[in-house]
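Asks: Quick check, what structure comes out for this input:
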Amino acid sequence: MERSCLAIVLAAGESTRMKSSMSKVLHPIGGRPMIAHVMESLAEAGISATALVLGRDAEAVEKVARRDEMAVSSYLQTERLGTAHAVLAAGAAIADGYDDILVVFGDTPLITAAPLLAARKGLAEGNDVVVIGFETTSPTGYGRLIVENGALVAIREEKDASEAERKITYCNGGLMAIDGRKALSLIEKIGNANAKGEYYLTDIVEVANAAGGSAIAVAAPETELMGCNNRAELAGIEAVWQRRRRHELMVSGVSMIAPETVFLAYDTAIAQDVLIEPNVVFGPGVTIESGAVIHAFSHLEGAHVGAGATVGPYARLRPGANLGPDSKVGNFCEVKKAEIGAGAKVNHLTYIGDAFVGAKTNIGAGTITCNYDGVNKHITQIGANAFIGSNSSLVAPVSVGDGALVASGSVITDDVPADAVAFGRAHQTIKPGRAKVLREQYLAEKAERKKSSAE
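Replies: Next comes the predicted model:
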């Protein structure tokens, strides 16, 4: 019979050191709030019930933490009296009688399912408490895990550790699993006889051992247990997350010329045989199909790039951009909420917004779809195999038919039928010799101004 499990997510901190206007667990990693990463790992570990212990920005935190496949309850921690006190804020949920209680933190977004499953396995083997720890070459500042004959004897804070204990490199990661049948009684026995007068969850190890129970530690990679207290640590976690995600994509068949310069979002989906050049940024909601090339210095968000398409260099795809197979959006182009048909080309210095561009159509340099009238957005419809000459402005709502040609420098305000040629520019006038007259006039005026200033 499968064991039931309740995960308690501690997310009530005031985030003082973040110096932020919002709870630190709402700060994004890979474009997604930290606590949402934690919740995803819990779901991957098969945990279907979670209790959130909330404080600052409780409603906002609860909103981003909820998942369809998981029952989530919330509890407000009104006092800050230590981690054991925070866990007891969810005492009503613990009392529901789960086999396992898993305690995690909302600011450890790099945790994966593997250590959580290992901790639960330790409970299934008959232990009362399982602490998730890590090995490190720099243990200073961490509580040490005191292990004897495979049993976890205590968690010793550095200030209380002996010289020999300080040499221990097996450190406390903060996350732990507790036997659900004993959790409340064990936590309620934790005292606050310490300098801060707080109730520390780490004391549960000695409480369990004193009651004749057993405690063990399981190891996780140090990076998975990285917590966040300030903006510098936030950047460090982001860097680790980005390295992990880049590696996953490259192993799956994505080529990155300079991976350390590519920045991904939590939901970036890139198929195999895609090439990504240096200095590319992916915001949320981007999908890249096989064989596409994303050239250097491009920025994509909320966009779909079809198979074999090319983007950039120096291109921007905004939300709603949908590039068909073998299409091209070139340098210094911006596409927003627009369909670019198969084989169509938007080569350079162009803005295409709120538009439909047909297959194999060519959009000349400097073309603009004038989609905004100051109040509302309007649609530009361009058919297949059309040609839009350079430096043209298409004033929406307007349509250009299949095979039509728009002359360079045109301002198009009326629909253009299929296979028609449209001119929308002023008539050119030539005045022979006039340039020489004007040049002489301008030079004389400049000389006069210079003479006046000298006097």
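
Asks: alpha carbons only for contacts and neighbour counts from here, please
Replies: OK.

Asks: Could you check how far Gly236 is from Leu110?
Replies: Counting by Cα to Cα, to the nearest Å, the separation of Gly236 from Leu110 is 11 Å.

Asks: out of these two, which sits in the more crowded spot?
Replies: Neighbour count, other Cα atoms under 10 Å: between Gly236 and Leu110, Leu110 has more, with 22 against 15.

Asks: Run through the neighbouring helices and strands of the helix or strand hosting Ala338.
Replies: Using DSSP states H and E, Ala338 sits in strand 334-340. Secondary-structure packing of strand 334-340 (3 or more Cα pairs under 8 Å, 6 or more residues apart in numbering; DSSP states H and E): strand 316-317, strand 322-323, strand 351-357.

Asks: Correct me if wrong: Ile388 contacts Gly401.
Replies: No - with contact defined as Cα atoms under 8 Å, Ile388 does not reach Gly401; the gap is 11.1 Å.

Asks: Comparing those two, which shows the higher neighbour count?
Replies: Ile388 (26 against 19).

Asks: and the more buried one, what does it touch?
Replies: By Cα atoms under 8 Å, 6 or more residues apart in numbering, the contact list for Ile388 reads Asn362, Ile363, Gly364, Thr367, Leu405, Val406, Ala407, Ser408.

Asks: Swap in 7 Å and give it another go.
Replies: Asn362, Ile363, Gly364, Leu405, Val406, Ala407 (Cα atoms under 7 Å, 6 or more residues apart in numbering).

Asks: One more sequence to fold, the one below, so I can look at both together:
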Amino acid sequence: MANRYAVILAAGQGTRMKSKLYKVLHPVLGRPMVQHVLDQVKAVSLDEVVTIVGHGAELVKEHLGEESKFVLQAEQLGTGHAVIQAEKLLKDKEGTTIVVCGDTPLITNKTYLDLFEHHEKESSKATILTAIAPNPSGYGRVIRNEKNEVERIVEHKDANENELRVEEINTGTYCFDNKALFEALKEVSNDNVQGEYYLTDVIEIMKNKSEKVSAYVTPEFEETLGVNDRVALAQAEKTMKKRINEQHMRNGVTIIDPENTYIHPDVIIEQDVVLHPGSIITGSSVIKENAEIGPHSEIANCEIGESTIIKQSVATDSKIGDRVNVGPFAHIRPDATIGNGAKVGNFVEIKKSTLGEGSKVSHLSYIGDAQVGSNVNVGCGTITVNYDGKNKYLTTIEDDAFIGCNSNLVAPVTVGKGSYIAAGSTITKDVPEGSLSIARSKQSNKEGYATRIKNRKKD
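Replies: Below you'll find the model as predicted:
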């Protein structure tokens, strides 16, 4: 197999996006478009990747990191001008170079691989990735001769009546013999209305030299979408969402309403998981078998254990064990660890805390900066008072403790194993193991007082 290289065009600002964020950094299902492109093209075993950057260069470099080399296109003078910026890194190398646009996030590694293999099998100097467009208006047309060979690419605005009827379009992705590419680029002129150097001119230059130019027609037209505005961005999001959801369903995941379920590319979901409508699962989340998520739950960078149920809740950067019940309307904030068989009920917030196996926080409570043992019952309205306005402090609740309703545990404090906290208590001192702690003012009843008050009002 020949050496393989890639040039990713990511220098444009994308004025039609009408955004301060550079076009290729706009996310599709949570991942920048250019990252999708890089991930897919690298899957075909490349020897080197060069990304052409311009607007937002530092941000693009930051996102892609060491996965690519970078070359700056200081002035955006066309696609041919962009590619020639990579000359110092690639021009003397033998092999095949693929040129891809950083705003085409839907093209799959299979399509890239098929393009490479077609190019190398045909021994072409250039191969154009083409597609049959249901409505080719606005696209450059691929014109073939009577032998079905590629003759040239004609832009829509320059096409005659017969050429406008052609449905085969140029997708803007190409494979080239690497040395032939940079030789041809030296001959590209900017003698056109835009005053730019077009990569498409390389095709005509090679044809004039009787070099072989071929085309690979991808059967997946929707993959080739180039994102130039927010409408196309939404279309790309929808297509990517459908692709990912269908893959999970084929792998044994039940998605009740795929149109309203959003799963990011890096998420791992095991068999027999059920996802209800409105579920949004992002980052590097892992959902283990038989879990049930939703409706209307958000899971970000979490590990969710087997047979766990999360209803109408939010969980972020946390680990939730097996057979856990969460929600409805619970909030699992970062750095929480929920043990097997635990329960986190409605309107409960847990942050940077461990909840042990079998423990329950069933309603209307805040557990923050706490170590909660196993088989602990935390009553309704309990708060771990962890913040004094400057520092955060730890609350420790040991195994088998029972925390009565409306208790305040003022950290730093420890509630010993098997202890009871009476309802309505404010605990400021450690509670020994096996103790009952009551910390509330003594009740005093003034008999008849309320009746006298009412009678005064009548007078």
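
Asks: export the helices and strands packed on strand 334-340 of structure 1 to CSV and tack on mean neighbour count and distance to Ile430 of structure 1?
Replies: Shown next, in CSV, are those (neighbours: other Cα atoms under 10 Å; distance: least, Cα to Cα, whole Å):
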stretch, mean neighbour count, distance to Ile430 of structure 1
strand 316-317, 27, 40
strand 322-323, 26, 43
strand 351-357, 24, 32
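
Asks: Distance to Ser214 of structure 1 added to those strands, as a markdown table?
Replies: Shown next, in a markdown table, are those (distance: least, Cα to Cα, whole Å):
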| stretch | distance to Ser214 of structure 1 |
| --- | --- |
| strand 316-317 | 56 |
| strand 322-323 | 58 |
| strand 351-357 | 64 |
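
Asks: right, so of these, which gets closest to Ala60 of structure 1?
Replies: strand 316-317 (29.1 Å; Cα to Cα).

Asks: mind listing the helices for structure 1?
Replies: Using DSSP state H, the helices found in structure 1 span residues 34-44, 58-65, 83-88, 91-94, 113-124, 163-166, 183-188, 204-210, 231-251, 434-454.

Asks: Just send those back as TSV, with distance to Ser23 of structure 1 too.
Replies: Listed next are the helices of structure 1 as TSV, based on distance: least, Cα to Cα, whole Å:
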stretch	distance to Ser23 of structure 1
helix 34-44	10
helix 58-65	8
helix 83-88	16
helix 91-94	23
helix 113-124	24
helix 163-166	33
helix 183-188	26
helix 204-210	28
helix 231-251	12
helix 434-454	62
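
Asks: Of the ones you listed, give the one that comes closest to Ile276 of structure 1.
Replies: helix 231-251 (10.3 Å).

Asks: Return the mean post-superposition distance for that closest one against structure 2.
Replies: With mean Cα distance after the TM-score superposition for structure 1, helix 231-251 of structure 1 departs from structure 2 by a mean of 2.0 Å once superposed.

Asks: chain center to that helix, what's the gap?
Replies: Its chain's average C-alpha position is 10 Å from that of helix 231-251 of structure 1, according to Cα atoms, centre = their mean, to the nearest Å.

Asks: ok, and for it, which residues are buried?
Replies: Neighbour counts using 16 or more other Cα atoms under 10 Å place Leu234, Ile237, Glu238, Ala239, Trp241, Gln242, Arg243, Arg245, Arg246, Leu249, Met250 of helix 231-251 of structure 1 among the buried residues.

Asks: Then stretch 431-440 of structure 2?
Replies: Val431, Glu433, Ser437, Ile438, Ala439.

Asks: thought Gly138 of structure 2 was touching His156?
Replies: Yes - under the criterion of Cα atoms under 7 Å, Gly138 of structure 2 makes contact with His156 at 5.5 Å.

Asks: Between those two, point out the one with more neighbours.
Replies: His156 (16 against 11).

Asks: Just give me the match in structure 1 for the more buried one.
Replies: By TM-score structural alignment, His156 of structure 2 lines up with Glu158 in structure 1.

Asks: Excluding residues flanking it in the chain, which one is nearest its match?
Replies: Distance criterion Cα to Cα, 6 or more residues apart in numbering; nearest residue to Glu158 of structure 1, sequence neighbours excluded, is Gly143 at 5.5 Å.
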